[in-house]
Each structure stands twice: as structure tokens, then as C-alpha cells.
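# The following comprises the amino acid sequence and a computationally predicted model.
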Amino acid sequence: MGSAVQLHSFFNSSTSYRVRIALALKGVAFDTLPVNIRKGEHRAVDYIANVNPSAAVPAIVDDGFTLGQSIAIIDYLDQVHPEPRLIPLQTHSRARVLEFASLIACDIHPVNNLRVLRYLETELGVTAQQKSDWYRHWIAEGMESVERMLARENSGPWCFGNQPTLADVCLVPQISNALRMGCDLRPYARSLAVYEFAADHPAFVRAAPARQPDFVA
């Protein structure tokens, strides 16, 4: 018998990666249903109609309830599987974690995701070098803000203290993608320290792209 939770995911999608980390941290078993966004499977009529009207990954199906958008999914998981909490309950802590996660999810990731990069290339005719310059510019600008936020907190081995939160769940996949794209992240020492600390955590290890059933080298 399969798990109660199904995750529609692509191994190299940073948003899918976020949800995999959250599920692993909470110890929630799930079945992976691969959606190859490189081949456009997220735009299939049946997928849009029955799984995710946003035509994107990830999406979860939990006992008949279907939900897309990684931040909404993680908030939902916090409600139905409250331990460990990823979005704190205390007002100021919650606000800080959401502020940080929003920086990544709203400011950095959207301008560098696959559909934007493809549009730059196929519709606007940018060169490979120009596309790379675009990607690295927005990573640098975003990561500078990330570093300033981490410096303000000056907390533990994770972004906000001694336990992983939504902030770390968003940061680790973003850094992973930036490194894959050849970005120089050496100026962002605090961010890299969190990333390297997470590399030894079992939940982050299980969620890594290379561990997924649809992984392609």
C-alpha cells in the first residue's frame, strides 16, 4: 500500500526540494509522483485540471486534499503535522522566518526559474552568456540581502536558532541551485555555513535531488 501523501515533484525543482525537506523533517511518509518540467509535463491538460491549476510543481495530495505552492504546502503541513514546527508560533519569530522565506520565495527564485530562463532564451533571444549573467546578477543581489538578514539575527547553526525552520527549508535548495549554476557564493559566508551544516542532517540528505527516484545526472 502506498503512503497517504503523494508528492508531485521534479528532482531539480527547488520548490519541490523545499517540500521534500519539510516532509522529511516531520517524518511524513510520501510517494513521489515525478513531473518532468523539462519535458513540459506540468503543462499537461490532466495535470492542470486534476492536480495543480498553477501548472507547476510541487503539489501534494493528502487523503484527497490537493494543494500546490510550496509555502502554502509547508504551512499546511505545520497544521496537520505540528511537530517540529517550521513556521514559529511566537509573533516576532514567525514574522522573521516568513520575512526571510519570502525573500527567497518571492524575490530570488521567481526571476531565475526554468520558465523565465527559457523565455529569455527562446522569446527574447539572449545568448547563453547573457542568460548566465542574468542568473548570477539576481543571485548576487538576493544573497546580499540574505546575508544581511542572517547578520541581523546572529543566531545558531540554522538561520534562526538551533532548529531548522522554513527559512532553512527555503535557503538550502536556493543555494544548491545557485551552486549548480556556477555562482560564486564565497562572499556569503553565513549562508554557506547554514548550507554546510544542513548537509549532515538526515532530513536534508533524504530530500536532496540526487536521492530522488527521477534523478538524472
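The structure has been received and is ready for your questions. All of these numbers come straight from a predicted model, not from anything done at the bench. Numbers count the residues shown, from 1 in each chain.

# Could you use CA atoms for every contact and neighbour count after this?
Will do.

# Thr32 in helix, strand or coil?
Following DSSP: H, G, I helix; E, B strand; the rest coil, we place Thr32 in the strand state.

# list the contacts for it?
Gln6, Leu7, His8, Ser9, Pro213 (CA atoms under 8 Å, 6 or more residues apart in numbering).

# tell me which element the nearest residue to Tyr188 once chain neighbours are set aside falls in.
Leaving out its chain neighbours, the residue that sits closest to Tyr188 by CA to CA, 6 or more residues apart in numbering is Glu147, at 6.1 Å. Assessed by DSSP states H and E, Glu147 sits inside helix 128-153.

# Contacts only, for Asp107.
Gly142.

# Then Gln174?
Ser14, Ile104, His109.

# if we go to 10 Å?
Neighbouring residues of Gln174 by CA atoms under 10 Å, 6 or more residues apart in numbering: 13-15, 17-18, 104-105, 108-109, 139, 143, 168, 180, 195.

# will you turn those residues into TSV that also has distance to Gly68?
Converted to TSV, the contacts of Gln174 look like this (distance: CA to CA, whole Å):
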residue	distance to Gly68
Ser13	14
Ser14	14
Thr15	10
Tyr17	13
Arg18	12
Ile104	18
Ala105	14
Ile108	19
His109	16
Ile139	25
Met143	26
Asp168	20
Arg180	25
Tyr195	26
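
# Pasting the second one now:
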Amino acid sequence: MSDPLLIGYWRSSAAYRVRIAVALKGLEPRHAYVHLRKGEQRGADYRARNPAGLVPMWEDDGLSLAQSLAIIEYLDEKYPGPPLLPERPANRAVAREIALTIACDIHPLGNLRVLDKLTEDFGADAGARAAWIRHWIGIGFAAVEARLAGSAGRHCVGDEAGLADIFLVPQVYNARRWEFDLSPFPRIVAADEAARALPAFVAAAPENQPDAE
């Protein structure tokens, strides 16, 4: 039986999430890379492996998973220590809410294929694409910032880094890439800073990946 395989791309925020979870769990899977900017995710070989044509992709003893949240929850169940979700059910629900706000309400609208469709169908130039992304980050971050007012300790939900932080940090990375103004979101900035100080988050950072450009 071979070690698990994680297929990703250094600047994919979804792959970034899984790298953080893997590092927090102390796992050492094999890695492979799909270059999104070159369109390798649309190639026949990769689409046969992952019909969604996206990253990340996790392969483990006959199991294939292709959504970051599914991969992360699978890892948390298979390798329960340290846990990625709080003990109390209410706090677990809050952590999932934050993660899903990012995964469902912000991230998909800034996905490369969405941006390319905006250009193809509506002639959106680079400036319009950036404005589109910043718009949706702002709406989503307003909701997350309000939630953190009642949930945050050192991290998003209490004082231990977990699922919510795993989703927040890559989205803040994206926000900075797109020159989004984070000054109205001090709780998000504080949670991001606290998480990125941890070794697992450092190891998972895009600039520290073998395929980084």
C-alpha cells in the first residue's frame, strides 16, 4: 500500500487548505502538481482521474476525493489527533459556518474558470475581474468578521487553530493578491496573523511549495 497522494497547485487556495490540514495532522503524503494556468487540469489524463477538473485531489488506498472540505473532514476522522473541530457542538457548527461561507460564498466566484467566463462572455478585462473578486470577498468577509465577534479567541473559534482558520488563511492570502482593503476587518486580520505564525501554516504557504513560481 503506497502513501496517500495529494495533487495540487501552489496558488490554489483550495489546495492550500488541504496542505494546512495535512501539516496540522503531521502527515507526509506524496505530492503531485497540476499547473492551472497552463490548463493541465483540463487534460484528458487528469479529467479521467478527476472529472471535475479541479484541485485538490486526494488519493488514499483506493479512495479518491476532490473537494477540500470532504478531504479535510476525512482526514480529521481518520487521524483524530489533533482535532480540527472544537469539542462543543455549537462551536463545531460555528467553525463549519465560517468554512462554508468562504468555500461556498466567496471562493467559487473568484475561481479561474469563473473569471475566464466573465472575460469570454462579457469582455471583462483585468480591472473588471479584480473588482468582481473584491466585491464578493467584501460581502463574505463582512459576514465572517461579524461571526468572529462572538467566536474568536486567539483563533477563529476559541484559542485552537482548526477548520475555520484552515479556510480563512488561504482566502486572506487571495484577498491580498487582489489588493483587497482588509482594514475594515480587524478580527479577520488578527486571526490570520495568529494562524500564519504556526509551523503548519508556514509549511503550507504557497511560496513554500516545490511548484511555486
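Now that the structure is in, tell me what you want to look at. What you see is a predicted model; the values in this text were computed from it and never measured.

# TM-score for this pair?
After superposition, the two chains reach a TM-score of 0.96 (TM-score structural alignment, normalised by the length of the second structure), with 213 aligned residues with a CA RMSD of 1.4 Å.

# quick one on the thing from earlier: from the contacts of Gln174 of the first structure, which would you call buried?
Neighbour-count burial (16 or more other CA atoms under 10 Å) is assigned, among these, to 13-15, 17-18, 104-105, 108-109, 139, 143, 168, 195.

# Would you convert these into JSON lines that also reports distance to Arg186 of the first structure?
Below are those laid out as JSON lines (distance: CA to CA, whole Å):
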{"residue": "Ser13", "distance to Arg186 of the first structure": "23"}
{"residue": "Ser14", "distance to Arg186 of the first structure": "21"}
{"residue": "Thr15", "distance to Arg186 of the first structure": "23"}
{"residue": "Tyr17", "distance to Arg186 of the first structure": "23"}
{"residue": "Arg18", "distance to Arg186 of the first structure": "23"}
{"residue": "Ile104", "distance to Arg186 of the first structure": "18"}
{"residue": "Ala105", "distance to Arg186 of the first structure": "22"}
{"residue": "Ile108", "distance to Arg186 of the first structure": "18"}
{"residue": "His109", "distance to Arg186 of the first structure": "19"}
{"residue": "Ile139", "distance to Arg186 of the first structure": "12"}
{"residue": "Met143", "distance to Arg186 of the first structure": "11"}
{"residue": "Asp168", "distance to Arg186 of the first structure": "18"}
{"residue": "Tyr195", "distance to Arg186 of the first structure": "12"}
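
# Which position in the first structure pairs with Val157 of the second structure?
Taking TM-score structural alignment, the alignment pairs Val157 of the second structure with Phe160 from the first structure.

# I figured that match hits Ala95, correct?
No. In this structure Phe160 of the first structure lies outside contact range of Ala95 using CA atoms under 10 Å: 11.6 Å.

# could you pull out the helices for the second structure?
According to DSSP state H, the second structure carries its helices in the segments 13-25, 44-49, 68-78, 89-100, 112-122, 126-151, 163-177, 186-196, 199-204.

# Can you report how many residues lie near the residue lying closest to Ala52 of the second structure once chain neighbours are set aside?
Leaving aside its sequence neighbours, Ala52 of the second structure sits nearest to Ala66 (CA to CA, 6+ apart; 7.7 Å). Ala66 of the second structure is flanked by 19 other residues according to other CA atoms under 10 Å.

# In the first structure, what residue corresponds to Ala66 of the second structure?
In the first structure, the residue paired with Ala66 of the second structure according to TM-score structural alignment is Gly68.

# about what we covered before: point out the most buried one among the helices of the second structure.
Stretch with highest mean neighbour count among the helices of the second structure: helix 13-25 (a mean of 24; mean count of other CA atoms under 10 Å).

# how about that one, aligned to which bit of the first structure?
So helix 13-25 of the second structure is aligned with residues 14-26, judged by TM-score structural alignment.

# now swap in stretch 169-176 of the second structure and tell me
So stretch 169-176 of the second structure sits over residues 172-179 in the first structure, by TM-score structural alignment.

# Superposed on the second structure, what's the mean shift for that stretch?
Here the mean offset of stretch 172-179 of the first structure against the second structure after fitting is 0.3 Å, by mean CA distance after the TM-score superposition for the first structure.

# roughly how far is that stretch from the heart of the chain?
Centroid separation between stretch 172-179 of the first structure and its chain, computed with CA atoms, centre = their mean, to the nearest Å, is 9 Å.

# which ones are touching the closest residue to Leu115 of the second structure other than its chain neighbours?
Nearest residue to Leu115 of the second structure, sequence neighbours excluded (CA to CA, 6+ apart): Arg129, at 6.3 Å. Taking CA under 10 Å, 6+ apart, we find Arg129 of the second structure in contact with Gly110, Val114, Leu115, Asp116, Leu118, Thr119, Gly123, His135, Trp178.
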